[in-house]
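1. Build me a model from this:
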Amino acid sequence: MKLFKPLDYRTYRVSWNCVIKGPCQPPEVEAVRNDIYIEMPFVRGDPLDPVWHGLSQEAREAIASEITEHLTTLRQVPPPAQDLVASAYQNPAHDSRVSNRFFGPCTQREFHPLLRTHLPEDWIRSVLDENTETVHTKQYKTVFTHADLAPRNIMMRNGRLTAIIDWGNAGWYPEYWEYTKMHYKYFAEDWYELIERRLPCYEAGLDAERAVIARYGDDIGTPAVLHREGVTRHREGSKPAKEWLAARAGRPWTDLWSLALANLKIEA
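-> Model prediction:
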């Protein structure tokens, strides 16, 4: 007899107080410092999105303040290096905005071209706009980022925040990335207003993201053959940095990354 139903297609409640999630991608495992399957305490509650509209204004203010406190603490963690885009342990990153593939570790000057499918820097203004050119050529502070702080990943019980879940996109990113990813899927307008009153806002970064996505879409890391205005272009997609792969080449690795690379048919 089964006591518990699966929470989703790869998250299973195995006791009254414990859930198992997996197989997990390496960046998520690194973010929570665990193994290929993540054992976590079972947190009672509901995601924020279905309960938000039933909360009082006072409760909404309290939740926004708690989120601000947690994000502020997260962003104060010293990075291993500035100008870094990578997983928690400085390995390749993963972000659903790019694709279900890995990229990096890399610098911001390598990350931004990936977002615009390697459009040359001197074409940004004419193909996209001046603001995107400014954002994609600016140097930002590196901070640790959840990168998927949507209300579905904020767990609530009795009007209080109990957990922030799903760290699959977490890693080191430019300081504006948390803000732009919070807007990746639209939620209630007052949610954004409450958060923006408490945290640094990066409207220029958000506008640049919207311009890039409007032009190229949001799955730019998947290999594809593109046809546009009579021109055919082969998009290679994203994969771990050549330097990172070279450092692993020829070694008898049996770690989590070996399994992840094998699943993607990428040779180390």
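2. alpha carbons only for contacts and neighbour counts from here, please
-> Fine.
3. how near is residue 115 to residue 108?
-> 11 Å (CA to CA, to the nearest Å).
4. Over to residue 18?
-> 38 Å.
5. the more surrounded of the two?
-> residue 108 (22 against 13; other CA atoms under 10 Å).
6. Would you agree the more buried one is in contact with residue 82?
-> No - applying CA atoms under 8 Å, one finds residue 108 not in contact with residue 82, separated by 9.5 Å.
7. neighbours around residue 112, how many?
-> 19.
8. Can you tell me the closest non-neighbouring residue to it?
-> Excluding its sequence neighbours, the residue lying closest to residue 112 (CA to CA, 6 or more residues apart in numbering) is residue 136, at 5.6 Å.
9. element containing the one you found, please.
-> helix 130-137 (DSSP states H and E).
10. and that helix, how far out from the chain's middle?
-> 21 Å (CA atoms, centre = their mean, to the nearest Å).
11. Ok, stretch 19-37 next?
-> With CA atoms, centre = their mean, you get 15 Å for stretch 19-37.
12. ends of it, how far apart?
-> Stretch 19-37: ends 10 Å apart by CA to CA.
13. How about stretch 84-96?
-> Distance across stretch 84-96, first residue to last, is 18 Å (CA to CA).
14. cool, and stretch 162-180?
-> By CA to CA, one end of stretch 162-180 lies 24 Å from the other end.
15. Any buried residues in that stretch, and which?
-> 162-180 (16 or more other CA atoms under 10 Å).
16. structure for this one too, so we can compare:
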Amino acid sequence: MALPSWSDISDLSDDALREHCDSPNLPALATAGVNGAENHVRRIARDAVAKWPYSTEPETEAMRLARAQTDVPVPAVLRFAPDGLLVSEYVNGRPLSACWTGLSLWRKVAIVWTLRGYVRQLRSVFPPGPLFPGPVAREPQTCLGVYFTVYGAGPFATHQELADWYDHKLDVSRRVKKIPQGVPTFDRSQPLVFTHLDFKPRNILLDENNVVWLIDWGLAGFYPRHMEYAAMVGSWKVLLGHWLGYYVAGFIAGFYDRQRQFFDTISWGLTTGSLL
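-> Predicted coordinates for the structure are as follows:
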């Protein structure tokens, strides 16, 4: 099937565009799951990709914010429909999870150094309104991701509310004797910064010109500085091995292993005990 250009289909209504996206002849790129909900990702035009049905407006705002305030290569948002359809610029690249082993040592070092710079740029981004924990929006939203249970958490109006929620999960885990007494509480010292929160090799594309792109901004928002490292280190260990993955993730996002261990400690409260 010959794909149209985005300009050929951009005038379609939301319903007609959704019908086009549902065509079985379009190439499927991936599925992207968030909190138990599965998004479909398809290339719908030569220069456009669609993700649906669980994309959110905060995701589009995060992408726009990153493009406006940083030099990080992020696909442009082309369309967002309120029913959860996000159309963005298609990037002709391969995820690091698929191409890493075939890269030269020099290229690998260059990519890691580039990613370190990206994280620093993201942490300098200002919110579009008041600063509060969670997705990019004008008012607090439900937080999504592995550290917020399968149901999400919040909204949180302040950093203090977020920290209190995590300390409650710590207390829940203590009361059912899943962890020993004396485990430190949530680290409240780290500032809220713009965070991708899904900074995994599968969401980092290397294009044909060796430009490194960040995709899949569905979990992005303003979170304590240590959460980028905590959320990414496991996937980098899978790609690179335990010790190299640990050091590469720390080089990119800073070493916050004590804070990461907190999330491991309360894992029962975030999974089995998520409703407590």
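17. And the TM-score between them?
-> Here the TM-score for the pair of chains, by TM-score structural alignment, normalised by the length of the first structure, is 0.69; 219 aligned residues with a CA RMSD of 3.1 Å.
18. picking that back up, which ones among the buried residues of stretch 162-180 of the first structure map onto strands?
-> 162-164, 171-174 (DSSP state E).
19. which residues of the stretch 151-268 of the first structure fall in strands?
-> 154-157, 160-164, 171-174, 224-228, 231-235 (DSSP state E, counting those that start in this stretch).
20. An error on my part: the question was meant for the stretch 1-150 of the first structure.
-> Under DSSP E, counting those that start in this stretch, the stretch 1-150 of the first structure gives strands at 6-8, 11-13, 18-21, 38-41, 46-47, 93-94, 102-103, 142-145.
21. tell me, the first one lands on which residues of the second structure?
-> Just to be clear, that refers to strand 6-8 of the first structure. The alignment of strand 6-8 of the first structure onto the second structure (TM-score structural alignment) spans residues 28-30.
22. And for the fourth one?
-> Applying TM-score structural alignment, one finds that strand 38-41 of the first structure aligns to the residue range 86-89 of the second structure.
23. And for the last one?
-> Mapping strand 142-145 of the first structure onto the second structure (TM-score structural alignment) gives residues 192-195.
24. average offset between the matching stretch and the first structure?
-> Average distance, stretch 192-195 of the second structure versus aligned residues of the first structure after superposition (mean CA distance after the TM-score superposition for the first structure): 0.5 Å.
25. Which parts of that stretch count as buried, going by neighbours?
-> Neighbour-count burial for stretch 192-195 of the second structure, counted by 16+ other CA under 10 Å, picks out 192-195.
26. right, and out of the residues you listed, which lies closest to residue 276 of the second structure?
-> In terms of CA to CA, no member of those lies closer to residue 276 of the second structure than residue 192, at 25.9 Å.
27. okay, now residue 195 of the first structure: neighbour count?
-> The burial count for residue 195 of the first structure: 19, using other CA under 10 Å.
28. Would you mind listing the residues in contact with it?
-> 64-65, 68 (CA atoms under 8 Å, 6 or more residues apart in numbering).
29. Ok, residue 271 of the second structure next?
-> If you count contacts by CA under 8 Å, 6+ apart, then residue 271 of the second structure has 149-150 around it.
30. how near is it to residue 182 of the second structure?
-> 21 Å.
31. So for the aligned partner of residue 68 of the first structure in the second structure, what's the nearest residue that isn't a sequence neighbour?
-> When the second structure is aligned by TM-score structural alignment, residue 68 of the first structure is paired with residue 116. Of all residues beyond its chain neighbours, the one nearest residue 116 of the second structure is residue 252 (4.0 Å), with distances taken as CA to CA, 6+ apart.
32. how many other residues sit next to that neighbour?
-> Neighbours of residue 252 of the second structure using other CA under 10 Å come to 21.
33. Confirm for me that it is in contact with residue 121.
-> No - using CA under 8 Å as the test, residue 252 of the second structure is too far from residue 121 to be in contact (11.7 Å).
34. And residue 177 of the first structure, what's its match in the second structure?
-> Aligned partner of residue 177 of the first structure by TM-score structural alignment: residue 227.
35. wait, what's in contact with the residue nearest to that match when sequence neighbours are not counted?
-> Distances taken as CA to CA, 6+ apart put residue 197 closest to residue 227 of the second structure, at 7.1 Å, once the chain neighbours are dropped. If you count contacts by CA under 8 Å, 6+ apart, residue 197 of the second structure has them with 145, 219-221, 227-228, 231-232.
36. hang on, the earlier thing: what's the helix holding residue 136 of the first structure in contact with?
-> Contacts for helix 130-137 of the first structure (CA under 8 Å, 6+ apart): 109, 112-113, 121, 124-125, 204-205, 207-209, 211-212.
37. redo that, cut-off 7 Å
-> 112, 124-125, 204-205, 208 (CA atoms under 7 Å, 6 or more residues apart in numbering).
38. Cross the residues you listed against helices and list the overlap.
-> 112, 124-125, 204-205, 208 (DSSP state H).
39. got the residue ranges for the helices in the first structure?
-> Counting by DSSP H, the helices of the first structure are 26-32, 48-51, 57-75, 108-115, 124-127, 130-137, 177-182, 189-196, 203-216, 242-248, 256-263.
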